[in-house]
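**Q** here is my input, please return the structure:
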Amino acid sequence: MRTLKGPSIFLAQFIGEDAPFNTLDGLAGWAAGLGFKAIQLPTGNPAIFDLTLAASSQTYCDDIQGILAGHGVCISELSTHLQGQLIAVHPAYDLAFDGFAPPALRGNPAGRYSWAVSELKNAAQASQRLGLTAHATFSGSLAWPYFYPWPPRNAIMLDEAFAELALRWRPILDAFDEAGVDLCYELHPGEDLHDGVTFERFLAGVDNHPRCHILFDPSHLHLQQMDYLAFIDHYHSRIRAFHVKDAEYRLSGRSGVYGGYQSWQDRAGRFRSPGDGQIDFSAIFSKLAQYDFPGWATLEWECCLKDGETGAREGAAFITQHIIPVADRAFDDFAVTADGLQHARRMLGLERE
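**A** Predicted coordinates for the structure are as follows:
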């Protein structure tokens, strides 16, 4: 077993126009001041982190690490959630996701897709230069508009959707394999990979690719009414990243898991700051320690009620308190007497004449 690394914090929800949230140096100092040891770094804002330059320049990567080291933090993972979304966009969502691309490529689905592929491959190279072992992203979606079987489930269409998704991601996964980095899909409603079954289907489509892994976020599983602890038992060998994000599902007579098109505050299922929801993090941290999880515990703050900076400050302490320093020996080692085959046979009454 190994002790989880942490706490880390995903910076996507905190980057802004005002100091200290408008520079990497400022963000790093802010995170360190709250007790974080690492940052999960979004790659969609070149003013914070230039992904294209990082993919080609070891000097730039060394400079970035120097800035962070000055505050006593490092990078846990890079993130391409927005770029990953653009790998597969159903036409129904074309305008909704068009803003994730650079202005020059908006209204150009083919150009937007090519750019997204380039971004993911750059992320593989940048991760390698930074000495990282995991990367966080979304899968994108072609089949999501049809997640509920009405009209009735179209098996041929779904087969085609997952075959195309695998086809698009395979060369990207190969690029991550060449870089020695695990590509971790955050299983998330709205993505074709949103639960264990869809992940398995995709994994089979990419021939059980050695770099195809999971970013485990229990909040998204809880709001789908899944057993997120049993999920770890099923998929622990593929979990390589971990978001600490809480959620609650309040049974309602008016709406359910689909949300009723309501604001987050009014939904039956909603995100909360760690410790304010229903997720059993003590059990999660225990299972991840048991299964030798090799990565970071990363706060992703998304709460419909609590202020973000409060959630971040409390989240650092919450993660620190939940990380289990694993034992280097069994608690009953003191009572061990003897071992070996001969001794075992004698204990069983099987001693040879």
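
**Q** hey, let's count contacts and neighbours off CA atoms from now on
**A** Will do.

**Q** helices of the protein, start to end?
**A** 24-34, 51-56, 58-69, 81-85, 94-98, 109-129, 155-179, 196-205, 218-222, 228-235, 281-290, 308-322, 341-347 (DSSP state H).

**Q** residue contacts, Thr298?
**A** 6-10, 39-40, 242-244 (Cα atoms under 8 Å, 6 or more residues apart in numbering).

**Q** on that earlier part again, out of the helices of the chain, flag the one nearest Pro189.
**A** helix 218-222 (7.2 Å; Cα to Cα).

**Q** run through the neighbouring helices and strands of that closest one.
**A** helix 228-235, strand 246-249 (3 or more Cα pairs under 8 Å, 6 or more residues apart in numbering; DSSP states H and E).

**Q** so what touches the last one?
**A** I take that to be strand 246-249. By Cα under 8 Å, 6+ apart, strand 246-249 touches 218-219, 222-223, 268-279.

**Q** alongside the first, I'd like the structure of this one:
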Amino acid sequence: MKTIQGPALFLAQFVSDQAPFNNLENIATWASGIGYKGLQIPTWDKRLFDLERAANDLAYCQQIQDLLAGLELQITELSTHVQGQLVAVHPAYDEIFDSFAPTQFHGDPVARQKWAVEQLMLAAKASKNLGLTAHATFSGSLLWPYIYPWPQRPEGLIETGFKALGERWLPILDAFDQAGVDLCYEIHPGEDLHDGISFEMFLNVVDQHPRASILYDPSHFVLQQLDYLSFIDKYHERIRMFHVKDAEFNPTAQQGVYGGFQSWVERAGRFRSLGDGQVDFSAIFSKLAQYNFSGWAVVEWECCLKHPEVGAQQGVEFVKSKMITVTDKAFDDFAGSEPDTEMNSRILGLTQ
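**A** As a prediction, the model looks like this:
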């Protein structure tokens, strides 16, 4: 068995124009100071990271690694959640998602999608240059408006959508394969890859691609009322990344999974800081240890109540309390003995 690494922190929710969150050195110094050992870095914000430069400049990559090493930190993975979202966008969301792309691509879905694919290709190169083995992203969605089957979906609509999604992602997956990096899709509502079945449907249209992997985040399963522990049993071979994020689901007579169009504070299902929700992290860390997960436990703060800095600080000790240093021997080894074929045969009555 292998011991999980951590604690690490996903930086996307912390970046701002205010110190210490305004550049990589400052935010890394802050994260190291409260006990983090790794950082998952978003690639869409140049205040932290220049993706194009990292894809083409080994000296820049070494500079970043040296900076973090001096703070006893390392990069766990890069993230292209924002760019991955734009690989596939249903027209209903065009205007809303324009804000995810540079202004020159606003109002031009074709150019925006091309830019997003180029970003993913750069991310494969950058990950390789940094010596990383996994990358975080979203699948995007062509089918989310049709998640509920009313009005009745036209025959073949879902199959057509997944076929198109696979065609968009297959060249990207091949690029990550050439770079030696697993591409981990966060299984997430709003994405076409939002549960186990939809992930399997995607695997079918990308020929079971060996780099098509999973970013496991149990909070999204709580909000969908999925069995997040059995999910690990079924898909552990594809789980290559782990977001440690809590959530709660408290249905009422007025609302359930769909949330009644309420704000995050008022929804039956909502994200919480670690330890404030309902996720059984002790069981999750045990299962990941059982299945030899050796990646990072990456804290992602998304809480509708608690301040982010407090959530991040508390997350360090929370993750440490759940991490399992795996054993290298069985607990009953003291009672064991060397194999004795003759004795075993006598015990079983196989000798006369």
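
**Q** care to give me the TM-score?
**A** Comparison of the two superposed chains (TM-score structural alignment, normalised by the length of the second structure) gives a TM-score of 0.98, and 352 aligned residues with a Cα RMSD of 1.0 Å.

**Q** out of the contacts of Thr298 of the first structure, who has the most neighbours?
**A** Ser8 (31 neighbours; other Cα atoms under 10 Å).

**Q** state the distance from that residue to Ala32 of the first structure.
**A** Counting by Cα to Cα, to the nearest Å, the separation of Ser8 of the first structure from Ala32 of the first structure is 10 Å.

**Q** enumerate every residue touching Trp30 of the second structure.
**A** Trp30 of the second structure neighbours (Cα under 8 Å, 6+ apart): Pro20.

**Q** if you set the cut-off to 10 Å instead, what comes out?
**A** Applying Cα atoms under 10 Å, 6 or more residues apart in numbering, we find Trp30 of the second structure in contact with 19-21, 24, 36, 71.

**Q** now for these: which two are most distant?
**A** Every pair of those checked by Cα to Cα; the farthest is Ala19 and Tyr36, at 18.0 Å.

**Q** those two: which has the busier surroundings?
**A** Tyr36 (26 against 11).

**Q** related to what we said a few turns ago, nearest to Ser139 of the second structure, of the contacts of Trp30 of the second structure?
**A** Nearest member of these to Ser139 of the second structure, counting by Cα to Cα, is Leu24, at 26.6 Å.

**Q** identify the residues contacting Lys245 of the first structure.
**A** 216-220, 271-275, 277, 279, 281, 298-303, 315.

**Q** next: Thr43 of the first structure.
**A** 12, 49-52, 78-83, 119-120, 123.

**Q** cool, Pro109 of the first structure as well?
**A** Contacts of Pro109 of the first structure (Cα under 10 Å, 6+ apart): 86-89, 91, 94-95, 98, 101, 115.

**Q** kindly report the same for Leu11 of the first structure.
**A** Contacts of Leu11 of the first structure by Cα under 10 Å, 6+ apart are 21, 24, 27-28, 31, 39-42, 79, 299-301.

**Q** of all the residues you listed, which comes closest to Ala179 of the first structure?
**A** Closest to Ala179 of the first structure, out of all of the contacts of Leu11 of the first structure and judged by Cα to Cα, is Ser79, at 15.7 Å.

**Q** am I right that the closest one is in contact with Ala123?
**A** Yes - at 8.2 Å, Ser79 of the first structure counts as touching Ala123 under the criterion of Cα atoms under 10 Å.

**Q** quick check: neighbours shared by these two?
**A** Counting by Cα under 10 Å, 6+ apart, the residues touching both Ser79 of the first structure and Ala123 are 43, 135-136, 183.

**Q** from these, pick the one nearest Asn108 of the first structure.
**A** Thr43 (21.2 Å).

**Q** that older thread, ok, of the contacts of strand 246-249 of the first structure, which come out buried?
**A** The neighbour count (16 or more other Cα atoms under 10 Å) marks 218-219, 222-223, 268-275, 277-279 as buried among these.

**Q** re earlier: out of the helices of the first structure, which gets nearest to Ser255 of the first structure?
**A** Here helix 218-222 is closest among the helices of the first structure (Cα to Cα), at 15.9 Å.

**Q** have a look at how far, on average, the closest one is from the second structure.
**A** Compared with the second structure after fitting, helix 218-222 of the first structure deviates on average by 0.4 Å (mean Cα distance after the TM-score superposition for the first structure).
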